[in-house]
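Chemist: A predicted structure for the sequence below; I have some questions about it.
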Amino acid sequence: MIVEIQVLPLGTGSPSVSEYVAEAVKVLRDKGLNFKVTPMATVFEIDNFSQISDVLDEIRKRMEARGIKRVVFVIRIDYRSDKELKMDRKVESVMKRIRD
């Protein structure tokens, strides 16, 4: 399963949110998940839906520890039951078609 997430902390007092995004990405790193940070969101791979809940709860806790009382999570999930999804394979599939 591939998940795309945006973590939008509200009430930071600054238009810059990179320190909060970095903290959210550290959650993925600390959980040993394969992830890729992009300019607008972070994409990561998980095995099951319960892992999403664990990730979100840990991000929420870390935001609260930094004094953030409100966080908007924007999440997209790509799930397939017929085969395992991997970020690199999806990208390579598109790039191969571009090269052809």
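Modeler: Cool, the structure landed.
Chemist: make it CA atoms for all contacts and neighbour counts henceforth
Modeler: Fine.
Chemist: And the next helix or strand past the lengthiest helix in the chain?
Modeler: The helix that spans the most residues within the chain, counting by DSSP state H, is helix 49-65. Per DSSP states H and E, the first helix or strand lying C-terminal to helix 49-65 is strand 70-78.
Chemist: Which residues does the next helix or strand after that next one contact?
Modeler: Using DSSP H and E, the next helix or strand after strand 70-78 towards the C-terminus is helix 87-99. If you take C-alpha atoms under 8 Å, 6 or more residues apart in numbering as the criterion, helix 87-99 is touched by I2, F44, E45.
Chemist: Same check on stretch 29-37?
Modeler: For stretch 29-37, the surrounding residues in contact (C-alpha under 8 Å, 6+ apart) are V25, L28, T42, V43, F44, E45, I46.
Chemist: Could you pull up the contacting residues of the fifth one?
Modeler: Residues counted as contacts of F44 (C-alpha under 8 Å, 6+ apart) are I2, V3, E4, L28, L33, N34, F35, K36, M87.
Chemist: then this one, side by side with the first:
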Amino acid sequence: MLVAFSVAPSGTGRADGSVHDAVAAAVRVVRDSGLPHRTTSMFTEIEGEWDEVFDVVKRATDAVAPYGSRVSLVLKADIRPGHSGELDGKIERLEAAIDRQDGDAAAE
């Protein structure tokens, strides 16, 4: 399964609203998990089996909790039993489709 999630504190008391230290604590949990992952400016994606992925999400959420009075968690899951390597596989298939479309457009 693939999970894309974003976790951040609110009620931090910081005038600038910055949450980078809290997000860094969450990303550290993901990196230490050993599961395939990718972090972008908005989400962290992680791949693995249901129980291991959700354990990491819970621990990442717990790591953010000390940084504010509340925690916001946004999560999206792609549950596709029997498939692995999808963190990169989905991107590779997307790029191949774009290349095919570009080739079709050039042939016209």
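Modeler: It's in. Note that the structure is a prediction, hence the values are computed from the model and not measured.
Chemist: And the TM-score between these chains?
Modeler: The TM-score (TM-score structural alignment, normalised by the length of structure 1) is 0.84; 98 aligned residues with a C-alpha RMSD of 1.7 Å.
Chemist: if we can go back for a sec, so what does the longest helix of structure 1 touch, helix or strand wise?
Modeler: Judged by 3 or more C-alpha pairs under 8 Å, 6 or more residues apart in numbering; DSSP states H and E, helix 49-65 of structure 1 is in contact with helix 18-30.
Chemist: The helix it packs on maps to which residues in structure 2?
Modeler: Under the alignment (TM-score structural alignment), helix 18-30 of structure 1 falls on residues 20-32 in structure 2.
Chemist: which parts of the matching stretch are buried?
Modeler: A22, V23, A25, A26, V27, V29, V30 (16 or more other C-alpha atoms under 10 Å).
Chemist: same question, stretch 5-18 of structure 1
Modeler: Those would be I5, Q6, V7, P9, for stretch 5-18 of structure 1 by 16+ other C-alpha under 10 Å.
Chemist: For that stretch, what is the distance to the chain centroid?
Modeler: The chain centre lies 15 Å from the centre of stretch 5-18 of structure 1; the measure is C-alpha atoms, centre = their mean, to the nearest Å.
Chemist: Check stretch 90-108 of structure 2 too.
Modeler: Per C-alpha atoms, centre = their mean, the centroid offset for stretch 90-108 of structure 2 relative to its chain is 26 Å.
Chemist: and of the contacts of F44 of structure 1, the nearest to D54 of structure 1?
Modeler: L28 (10.3 Å; C-alpha to C-alpha).
Chemist: how near is the closest one to R60 of structure 1?
Modeler: Applying C-alpha to C-alpha, to the nearest Å, the value for L28 of structure 1 to R60 of structure 1 is 13 Å.
Chemist: Equivalent analysis for S16 of structure 1, please.
Modeler: S16 of structure 1 is 18 Å from R60 of structure 1, by C-alpha to C-alpha.
Chemist: How many neighbouring residues does E4 of structure 1 have?
Modeler: Residues within reach of E4 of structure 1, counting by other C-alpha atoms under 10 Å, total 19.
Chemist: With adjacent residues omitted, what lies nearest to it?
Modeler: Distances taken as C-alpha to C-alpha, 6 or more residues apart in numbering put V43 closest to E4 of structure 1, at 4.3 Å, once the chain neighbours are dropped.
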